[in-house]
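Asks: Please find the sequence and the predicted model below.
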Amino acid sequence: MVYSGKPSRGCQMCRTRRIKCDETKPTCQQCAKSRRQCPGYKEEFDLVFRNETGATERRASKAGASAGKSSSRKKTNTAVSTASKNKNSNSSSPFEGTIIPALQVPTERQATCHFVSNFVLVPRQGSTRGYMDFLIPLLKTETPASNETSSHLQHAFNACALASLANKVGVNSGGGGKELKLPEKAYAEYTRALRATNAALRDPEASKTDGVLAAVLMLGMFENITAKQIGDLAWNTHIEGAIQIVKARGRKQLRTRVGLQLFIAVRTQVIIHCLSSGKPPPMGVDWWLRDAVSDTHAAECQRLNLQTCELRAEITHLMESATRTPDNLDKMVDLMRRAQGLDHAVTEWMASVPENWHWRTKYFPEPPGDSGSKQRRGVPREDYITTVEVFPGGRVDLYSDLWIASVWNLARTARLVLMSITVRCAAWICSPVDYRTTLEYATASRACVEVISDIIASVPYHLGWQEWEQRMGHDDLSTSEFACGQNDSIKGLAGYFLTWPLACVMAQDYTTDNQRLWVRGRLKRIGDELGIRYAHILLQLQIRLPSMLIRRDGLVAQPYPQADNFAKMLTSARHAPPVAAGYALNPLQQREAMLKEKFEQSRDELLDKAAGGATNESVKSVAKKWLSV
């Protein structure tokens, strides 16, 4: 074997153009400056183990032709023939036996492997639980997909797998000819899954099976992966359907391992659904926790989140109907104290978790391998901040498990919601005085700044820091294990876990402009590279909390709050006849109509601002759900 020089680690475009590549991930700046599509970088495996067979054959053929000797030609042809036979036979080389046949794997099988290696997290022995690992035993017992009435889970799984593969690698073509493209295949499977699931739901017995519940969860994930025009509305529909199925299944579903895993998966979706929409958890908090504990620490965190959902729904209801009376003032003060007490319980939970739940912190004044060189080359500040892997001047928190990191961020987002509740109550109580002068606002702003920094510090771990750690010689981290594939690569599940925390951070009043730019860059990467297209919808939102919620509370408050008995007077005056001929309304009725028109106009302006002026119905739907208007 001849040494052929140090392998180039630059991107393929720079190698073709024969220029020096700066090796910036994920896209090199040479391609960005010349407005070229960067094809990416070779894997470390390909750099180390280079296939020299083709080059050797060409050199041998050229040498034989120039020499003009029949013996050389004979030897060359023999070598070429032998190499060709070795390719088609069971070679002793492990690389020829694994790499070449993999190029002929059907698209559907590639999609299956891609999804399992990116989204199915398997628990380690004696460690924390996994995520969606119930799919593997259920798919093994699923009826073959040829049976349209009972293959709901298989079709739903195929839809998610094909859509995820199409988004991740940008594969849009099938195999040529009339074969469907990957997105079309995914939607065809989604349609079959809907038809089969609806048929199963009409059967009282089949509707309670594990496969049907798993299929509904997969249909909800499909909406997050694709995020089309009505993606958010469809996700809500699927989650509400899963809640009804869980309710009908009763407590006996918790007796099996798969049943318990499915129940906890639905409970996790319920938390995000309720926190984002302002609705209370159906059936109450205790119903979701009773006899349904897989990990005690995670279960306690989810209990606190469910209680946060319940409290947020209660205050939203009160804000819609409360007038400024002494009784309602007492109720508002009580809600504010409950929010502060619940936030204290979350901080106590954070302090009580075991040692293996804690993270390890690394500080980086500049992103690794960057040292501010981009800014020195004149790259705009916005482009620089949105592309770096680590927030400039920030830190990186490294966790022992991807699932543990997601539980931490769930607790942090609960604190952000609780702080928002506290400030909303303080604003209502002190109105018309500026709420930003209150002690509650000062306390909440300090706590939220800390929580935002913690969430931002966890993002690099989700998006590939394990690989960086190994490159730097720190390979002692205990990473999560997926059902197949390499554990140290960036996973779609990590992006799936991050969408909700990053959306909460981007919406906070206390987030700095640089932090918001950086979060937008991470959401864009999750949508572009990891295939979670729901992140693109979140990118378009311009929600600011709690200020927009406080403005919303002011819109729905009843007018004329100064007089306690004015509401009764207005009610009786609505039915009074007009005061003069030619007028359809009396003065109070006219005033009420003007107030209603002004309210609707202000509400539309608030929603338009929260949606960033977007015309996409999904963006407007998310903004309306977050603001509860």
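Replies: Now that the structure is in, tell me what you want to look at. What you are looking at is a predicted structure, and each value in this text was computed from that prediction instead of being measured.
Asks: going forward, measure contacts between C-alpha atoms and count neighbours the same way
Replies: Noted.
Asks: Can you list the buried residues in stretch 249-259?
Replies: 249, 251, 253-254, 258-259 (16 or more other C-alpha atoms under 10 Å).
Asks: Kindly report the same for stretch 187-201.
Replies: By neighbour count on 16+ other C-alpha under 10 Å, the buried set for stretch 187-201 is 187, 189-190, 192-201.
Asks: Look up how far residue 599 lies from residue 455.
Replies: 36 Å (C-alpha to C-alpha, to the nearest Å).
Asks: Looking at these two, which one has more neighbours?
Replies: Of the pair residue 455 and residue 599, residue 455 is the one with more neighbours under other C-alpha atoms under 10 Å, namely 23 against 16.
Asks: residues in contact with the more buried one?
Replies: 409, 412, 501-502, 505 (C-alpha atoms under 8 Å, 6 or more residues apart in numbering).
Asks: Which ones among these map onto helices?
Replies: 409, 412, 501-502, 505 (DSSP state H).
Asks: Would you mind giving those as a markdown table with distance to residue 622 and neighbour count added?
Replies: Formatted as a markdown table, the ones in helices among the contacts of residue 455 follow (distance: C-alpha to C-alpha, whole Å; neighbours: other C-alpha atoms under 10 Å):
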| residue | distance to residue 622 | neighbour count |
| --- | --- | --- |
| 409 | 21 | 23 |
| 412 | 21 | 25 |
| 501 | 15 | 21 |
| 502 | 15 | 25 |
| 505 | 16 | 26 |
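Asks: Between the residues you listed, which sits nearest residue 474?
Replies: Relative to residue 474, the closest of the ones in helices among the contacts of residue 455 is residue 409; by C-alpha to C-alpha it sits at 24.0 Å.
Asks: Got another one to weigh against that:
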Amino acid sequence: MVFRGRPSKACQRCRARRLKCDYRPDSCTPCLRAAVVCHGYRDPQAIRIVDQTEDARCKALLKWKPARLTEASLSVSIDVQARMVFFAHYVSVGSRGWDFLIRWERGTEMVPRWLDASIDAVSLALLAHHHVSAPLLTLARQRYALALRVMKQALSFPPTARDSLIAASLLLDLFEKITHTDASVIQFWPSHVNGTLALIQKIGVEHFQDHYSLRIMSRFLTNYIISCVASAHVVSNDVLILRDHLERHLNLKDDPKWKISGLTMQYASFLSAVQTGRWSLQDGMTRAQDLDQALLAISRDMPPEWQPDRRILRYPLPHVYGQEMDFYRDRHATQAWNVLRQVRIQLNEYLLDSYETLNAIHGGNQLAASEVALRNIAALSLEVYASVPQYASYACRPRCSQGQADGTDLSVVPQKGCNKVHTPSELLDCYTLLFPMYIAARSKAATVDQRQWASSMFRYISDHFGIRNALLLAQLLDQNSDISPWCIYAMLGGYGFAA
């Protein structure tokens, strides 16, 4: 209740007209002058109670002015943002191929200056690629130059810094792959990994014994083999020694991916010999057939948990070619299978070209052998297409995969035509499909229908997942461009994005 003051004892007429009542016993003077009946005076002790709640509320609201709140937020530097993106994509959530950096991320060890500068450079380069930002790329190149200077000084440090030096060297190589995606740079790909190899030789392979050191060596070996294949260079004997060291300490002899990487090294030597003309045509064909059979043997000996689960759909889906799709246990198994397939496709294409050359030179009939190679390419291409829906089509993802993705904090904003937030891991799933799809769609066994489907999938991945390089592949496929597959691999950023 609101106190409105003591009630007046004046008569009713004086109160209504706000006249001065003189309280005379019979009638007040204002009433006498007006010649009206005075109805008497009120008891001043009477208590008048009025519910003023609503009136008081309205008056208070009229007087209230909203307070102007200033935005309270902490600005995060671009370097910190870039590092968050890098660690999300490469260390903790996405590929985890660089998980050996986790000990420096968590602060369990002090980050050396050369490693810190290298992480800054590659993080900014990755952010510049995501946002297509020239200023960010310029800043990344400045940090790269700083990292090179610091690395040069660090080479005089004692062997206790060996892990961080090798990791920094690999990061600088990663920077090159992210920022230099021109097809012309493919011949210079091994430059950084050769420098890393020289550093490993200087330190000594025997000094790399603990878990993190061996993980760093595994990362180096993967990058080195891919660089040799892409640039058609022979694998160094020193790398073979390093590979034996890793096989013993990590017990990798029976690992399917390890077996495939061993044959991939042979494929690098094969490409080098073919490019330099070191072998005759017959020798090259024999080596290609032997390597193809070795890869086929690995595919037949894959353990059950690595085998894909084939599904036949009862009705067509736009993201499933031929209503057949395969489910794999994870991206790593899918990637291993597709590496095997794309190498076999290229080997069989080499055999097809060789058969045509033999027919032209000797006039022999190699039709039966050509048909076998063509059937191999067609079958391998269909297997590549069947691996796409599990990752590129959200509707086809296993329920557990969807739940894990939805519950992940680090994510990427939805892209055009997409109502779902994608995690770094899901983006990497799709990125690893691009090169095998392109190899299959541009092969000699690809039909017009397959090319159109692959082109539409590239455009869908570009729009839905925001992977710009997928659109580049769609355009190259539509133009029927005759570009070396490994030049295309360099244009995609190589292992810079599909680590």
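Replies: Right, received. Where do you want to start? Since the structure is predicted, the reported quantities are computational estimates derived from the model, not experimental observations.
Asks: where do the strands sit along the second structure?
Replies: 309-312, 324-327 (DSSP state E).
Asks: okay, now the residue mapped onto residue 109 of the first structure from the second structure: neighbour count?
Replies: Matched across to the second structure, residue 109 of the first structure falls on residue 80, judged by TM-score structural alignment. Residue 80 of the second structure: 13 surrounding residues under other C-alpha under 10 Å.
Asks: Could you measure from residue 80 of the second structure over to residue 127 of the second structure?
Replies: Counting by C-alpha to C-alpha, the gap from residue 80 of the second structure to residue 127 of the second structure is 11 Å.
Asks: repeat for residue 32 of the second structure
Replies: Distance from residue 32 of the second structure to residue 127 of the second structure, by C-alpha to C-alpha: 94 Å.
Asks: Settle it for me: which of these two has more neighbours?
Replies: Ranked by neighbour count (other C-alpha under 10 Å), residue 32 of the second structure and residue 127 place residue 127 first, with 22 against 12.
Asks: what's the counterpart of that one in the first structure?
Replies: Match for residue 127 of the second structure (TM-score structural alignment): residue 165.
Asks: ok, and the closest non-adjacent residue to that match?
Replies: Using C-alpha to C-alpha, 6 or more residues apart in numbering and skipping residues adjacent in sequence, the residue nearest residue 165 of the first structure is residue 111, 5.6 Å away.
Asks: Quick one: neighbours of the one you found, just the number.
Replies: If we define neighbours as other C-alpha under 10 Å, then residue 111 of the first structure has 22 of them.
Asks: which one of the ones in helices among the contacts of residue 455 of the first structure sits closest to residue 132 of the first structure?
Replies: For those, the nearest to residue 132 of the first structure is residue 409 (18.8 Å; C-alpha to C-alpha).
Asks: Hmm, that closest one is touching residue 501, no?
Replies: Yes - in this structure, residue 409 of the first structure is within contact of residue 501 by C-alpha atoms under 8 Å, at 6.4 Å.
Asks: any idea what residue 341 of the second structure aligns with in the first structure?
Replies: For residue 341 of the second structure, the residue aligned by TM-score structural alignment is residue 412.
Asks: In contact with that match: list those residues for me.
Replies: Counted by C-alpha under 8 Å, 6+ apart, residue 412 of the first structure has contacts 451, 455.
Asks: 10 Å - rerun?
Replies: The neighbours of residue 412 of the first structure, taking C-alpha atoms under 10 Å, 6 or more residues apart in numbering as the test, are 305, 343, 346-347, 350, 406, 418, 448, 450-452, 454-455, 501, 504.
Asks: ok, now residue 358 of the second structure?
Replies: Contacts of residue 358 of the second structure (C-alpha under 10 Å, 6+ apart): 281-282, 352, 364-366.
Asks: again with residue 302 of the first structure
Replies: Contacts of residue 302 of the first structure by C-alpha under 10 Å, 6+ apart are 264, 267-268, 271, 285, 288-289, 296, 308, 407, 410-411, 414.
Asks: For those, could you give me CSV that also reports neighbour count?
Replies: Below are the contacts of residue 302 of the first structure laid out as CSV (neighbours: other C-alpha atoms under 10 Å):
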residue, neighbour count
264, 20
267, 22
268, 14
271, 23
285, 19
288, 23
289, 17
296, 11
308, 28
407, 17
410, 24
411, 23
414, 26
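Asks: Looking at the residues you listed, which are in helices?
Replies: Using DSSP H, the contacts of residue 302 of the first structure in helices are 264, 267-268, 271, 285, 288-289, 296, 308, 407, 410-411, 414.
Asks: Nearest to residue 244 of the first structure, out of the residues you listed: which one, please.
Replies: Of those, the one sitting nearest to residue 244 of the first structure (C-alpha to C-alpha) turns out to be residue 267, at 12.1 Å.
Asks: corresponding residue for residue 151 of the first structure in the second structure?
Replies: Checking TM-score structural alignment: residue 151 of the first structure goes with residue 113.
Asks: do you know how far the aligned partner of residue 390 of the second structure in the first structure is from residue 224 of the first structure?
Replies: When the first structure is aligned by TM-score structural alignment, residue 390 of the second structure is paired with residue 461. Distance, residue 461 of the first structure to residue 224 of the first structure, using C-alpha to C-alpha: 22 Å.
Asks: can you check residue 316 of the first structure too?
Replies: Distance from residue 316 of the first structure to residue 224 of the first structure, by C-alpha to C-alpha: 27 Å.
Asks: between the two, which one's more packed in?
Replies: Counted by other C-alpha under 10 Å, residue 316 of the first structure and residue 224 do not tie: residue 224 has more neighbours, with 23 against 18.
Asks: can you list the contacts of residue 302 of the first structure in JSON lines and add distance to residue 82 of the first structure?
Replies: Formatted as JSON lines, these follow (distance: C-alpha to C-alpha, whole Å):
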{"residue": "264", "distance to residue 82 of the first structure": "57"}
{"residue": "267", "distance to residue 82 of the first structure": "60"}
{"residue": "268", "distance to residue 82 of the first structure": "58"}
{"residue": "271", "distance to residue 82 of the first structure": "62"}
{"residue": "285", "distance to residue 82 of the first structure": "70"}
{"residue": "288", "distance to residue 82 of the first structure": "66"}
{"residue": "289", "distance to residue 82 of the first structure": "66"}
{"residue": "296", "distance to residue 82 of the first structure": "62"}
{"residue": "308", "distance to residue 82 of the first structure": "70"}
{"residue": "407", "distance to residue 82 of the first structure": "57"}
{"residue": "410", "distance to residue 82 of the first structure": "59"}
{"residue": "411", "distance to residue 82 of the first structure": "62"}
{"residue": "414", "distance to residue 82 of the first structure": "65"}
